[in-house]
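Engineer: coordinates for the following, if possible.
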Amino acid sequence: MAGIGFELKKMLKDDSWFGLLKTYAYAGAISSGPWVLSILGIMLVGVISIGNKGATGTWLGEFLVSVTWLMSFSLVLSSLLQLVFTRFMADQLYMKNDHRILPNFIAALGLSTLVSGIFGIICWLVWFRALDFLYCTLMLMNFVLLCNVWLAVIFVAGMRRYKTILVVFLISYVSIAVLSTVLRAAGSNGLLTALLIGHTILLVSMLLMIFQEYTADRLLRFDFLKLKNIYPILIFIGLFFNMGVWVDKWMFWFTPATSDDVNGVLRASVIYDLPIFLAYLSIIPGMASFLLRVETDFVSTYQDYYSAVNDGATLGQIEDKRQTMTLSIRNAYTEIIKVQGVTVLLFFIMAEDIINWLELSPLYVHLYYIDLLSTAMQVLFLATLNIFFYFNFLKQAFWMSFGLFALNTIFTGLSLLLGPAFYGYGFALAIFITTIIGMVVLSNKINRLEYITFMLQRS
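Structural biologist: Okay, the predicted model is just below:
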């Protein structure tokens, strides 16, 4: 996302408050991407549908839970390919093989469609076969579509057309909200149709942008599947990170005492799901800082450091570049903490009003507080993980992701045993511990960077 970051950075030359606000608004929306915008869109669909008094009830709940499951499992399944393909694309750009990117992307989309389609059909035949045929068909189509959306987002994130990207996202989710008013008479199937159309608009729009950006020497290439281009550890990093983010939700869904049956197959934990999804909306300012400071300021100093290494600079000059880069990392963390800290404080102050406005039980407030802190820490987790990727510290990134999954599983299990007063602490402790350890490891690595750069090179 450094390409977008550098373009947004130009907007900061406008020293006015409006210029600053506009830059952070663009950065927050783009860096948060479909994940946060989808939460906003689905919440809007819920609010609009609730206006249809007497007709919502079961089918609205079924729709909202269906979307949550679609998001969860599409993110996890697509993670098997996302980081591997991102690395392949980055390598091809570095080697000036731009003509190979588009045909490999088309092949990757085909593979994603095939794998997600087979996975979805198996789920249909094993667990969903007793449900309505149209509902299952829409779920399958939405699932395959979302897996492809997550893959396409990789490409558009690397483009500098931030205004177009933002407009595309907005059109997609506004379309979902508008279509939901037209199709809500058909119940959950109508809303799933609106979701399908909206995400189709999103995917097609992103594909058009990608086809305009890249050229191809042939229709299909499968270079990304060659052994020399596959980094198996990236598969597990992506998988464990996404499972680490979702495992606490799954455990609450499948624990009878904390969840309810929705349609005979899907389950939901109302007491746990709502606060965490509301809390995720608070990360937009922190993600904006992440994009502007890590993907822009840090990347500039990172490039300067390795340019000095490759150009044969003296050791003293290289050490100076490292110190400048270290300062940029420290400044990035500091700004993320400041921006997200102020945001969390504001949401803390407004928490009771937000819960009351949504007509939720006051019991949600305590869990909402915990989730606000957890999601804020997740921004720092992502920043640390991203910096590990830049330095190719893949083992450290793996253990950080695996640690999140393992600790979240253990601590969430303990919180379920201890009772409602401890709900939310599992994810909070897991993300806090792994983030702090990751930052300490990163600091130690950066302090030894010259040794790592020159003495630990592969022959």
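
Engineer: from here on, just use CA atoms for contacts and neighbour counts.
Structural biologist: Will do.

Engineer: tell me which residues in stretch 232-242 are buried?
Structural biologist: 234, 235, 236, 237, 238, 239, 240, 241, 242 (16 or more other CA atoms under 10 Å).

Engineer: one more, please, to line up against the first structure:
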Amino acid sequence: AVLPSFWGSSGLMLIVGGILYGVFLIFSGAGLLDGFLCFGFFGELIITWNAMSYLTAIKDYRGILLAFIAAIVVTFLTGWILLMTGIPHVEALLIAVSVGYGVMMVWDVALLYQYFPAGNVSAFFFLRWVDQFLPLAFTGLFINIGLFAHLVIMWMGPLQVKVQGLFVGAPYHDVPALIAFLTILVTTVNFVVSVEVNFYPKYRNYYSLFNDKGAIGDIKQAGKEMRKVLNMELKYTALKQLLTTALVISVGGILLEYLPLGFNDLMEGYFRTLCVGYGLYAVANTMLLLLLYFTDYKGALWSSGIFAAGTSVFTIISLFFPQVYYGFGFLAGCVAFFLFSVLRLDYYTKRLPYYILSVQPVVQEEKTGIFTELGYFLDKKLEGRQELEKI
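Structural biologist: As a prediction, this is how the structure comes out:
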């Protein structure tokens, strides 16, 4: 059912996203060629990013890395060749990025087909699981809103620079935000290679004792060991991110002055503030992922909702203050996200036996809703179309 769900979800996102983005492009003021390139690139992004989510299941990190390297090399070579031929810069670079992402898209899909069978399950069968795990869908939505809403709000503020038509930006804020965002790679990598590697065996052992009728004493001991490893790994993760953020703030500002990015005092202030904000986000997001490990979907939903609302509301409030304080809106939202995640994870892990044994429903519940109905509707439409093609 994996590949059908991939194409079903990709198709739905292409249709809904294509309509919305198409309407934007029509009124954006972009030329025909630029609009066509943007629209094609948008479609590639949907399929590629969706494929990346599926690729986490196969853990073929070598294949994923090669796909990224190939895309980067092709993008640079294509861009250089097109620029040398005299094609306008914007169109040349858009074509280059589209070609590079096209390579990565094909490569990623090929990896999926190597690992998963074609399957004869309906492409829209996955929609019923959206109803079953609806909090997960909203958690992902809120995390993305929290990450990107402050950028969009800044595009509407005093720092706005109009590129063309509806295409606007705030480079004085966007460039520091982009570089500050890169500082969380330390925590992202650390979660995969350290937290998951060291924590997961303890986590698996603890839950297997419940499933395999382990003794109460063994369960208590396994839970104690699991929480000890969890706290240790979180402490190390936070410490590594703290040291990285401090190093970048102290040294990064000096190095950025030598890069042709036009950094001034205002941008350096944004950079320092956003580095702290993204650092807090990285650690809080690690704790949110651990809440999902423990199936605390309600806690993860609240945590991500606070993050989305906090960064959005505080960023809007910051627009009423002098420009030097603009980055503090995102920082304040990250602080709220961090504090709630810490408290929720501590509260939940101390009561794990209760949530495992007492909160679960006695009888299995089959949750259905609007997404299940949408899946049935699309299945009937697809079956009707296939019957017409046979006739």
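
Engineer: want to throw the buried residues of stretch 232-242 of structure 1 into a markdown table with distance to residue 332 of structure 1 and secondary structure?
Structural biologist: A markdown table is the format used below for the buried residues of stretch 232-242 of structure 1 (distance: CA to CA, whole Å; DSSP: H, G, I helix; E, B strand; the rest coil):
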| residue | distance to residue 332 of structure 1 | secondary structure |
| --- | --- | --- |
| 234 | 25 | helix |
| 235 | 27 | helix |
| 236 | 27 | helix |
| 237 | 23 | helix |
| 238 | 23 | helix |
| 239 | 26 | helix |
| 240 | 25 | helix |
| 241 | 22 | helix |
| 242 | 24 | helix |
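
Engineer: looking at those residues, which is nearest residue 301 of structure 1?
Structural biologist: residue 234 (24.9 Å; CA to CA).

Engineer: tell me who's in contact with the residue most central in space within structure 2.
Structural biologist: Taking CA atoms, centre = their mean as the criterion, residue 144 is the residue nearest the geometric centre of structure 2, at 6.2 Å. Under the criterion of CA atoms under 8 Å, 6 or more residues apart in numbering, the contact list for residue 144 of structure 2 reads residue 308.

Engineer: quick one: map it onto structure 1.
Structural biologist: With TM-score structural alignment defining the correspondence, residue 144 of structure 2 maps onto residue 242 in structure 1.

Engineer: map residue 56 of structure 2 onto structure 1.
Structural biologist: In structure 1, residue 56 of structure 2 lines up with residue 157, judged by TM-score structural alignment.

Engineer: from what I can see its match touches residue 4, true?
Structural biologist: Yes. Counting by CA atoms under 8 Å, residue 157 of structure 1 touches residue 4, with 7.1 Å between them.

Engineer: tell me which of those two has more neighbours.
Structural biologist: residue 4 (24 against 19; other CA atoms under 10 Å).

Engineer: the stretch 201-350 of structure 1: strands as residue ranges?
Structural biologist: 260-261, 267-268 (DSSP state E, counting those that start in this stretch).

Engineer: quick check, residue 112 of structure 1 in contact with residue 79.
Structural biologist: No. Residue 112 of structure 1 lies out of contact with residue 79 (CA under 8 Å); the separation is 10.5 Å.

Engineer: rewinding a little: any idea how far the match of residue 56 of structure 2 lies from residue 83 of structure 1?
Structural biologist: Taking CA to CA, to the nearest Å as the measure, residue 157 of structure 1 falls 13 Å from residue 83 of structure 1.
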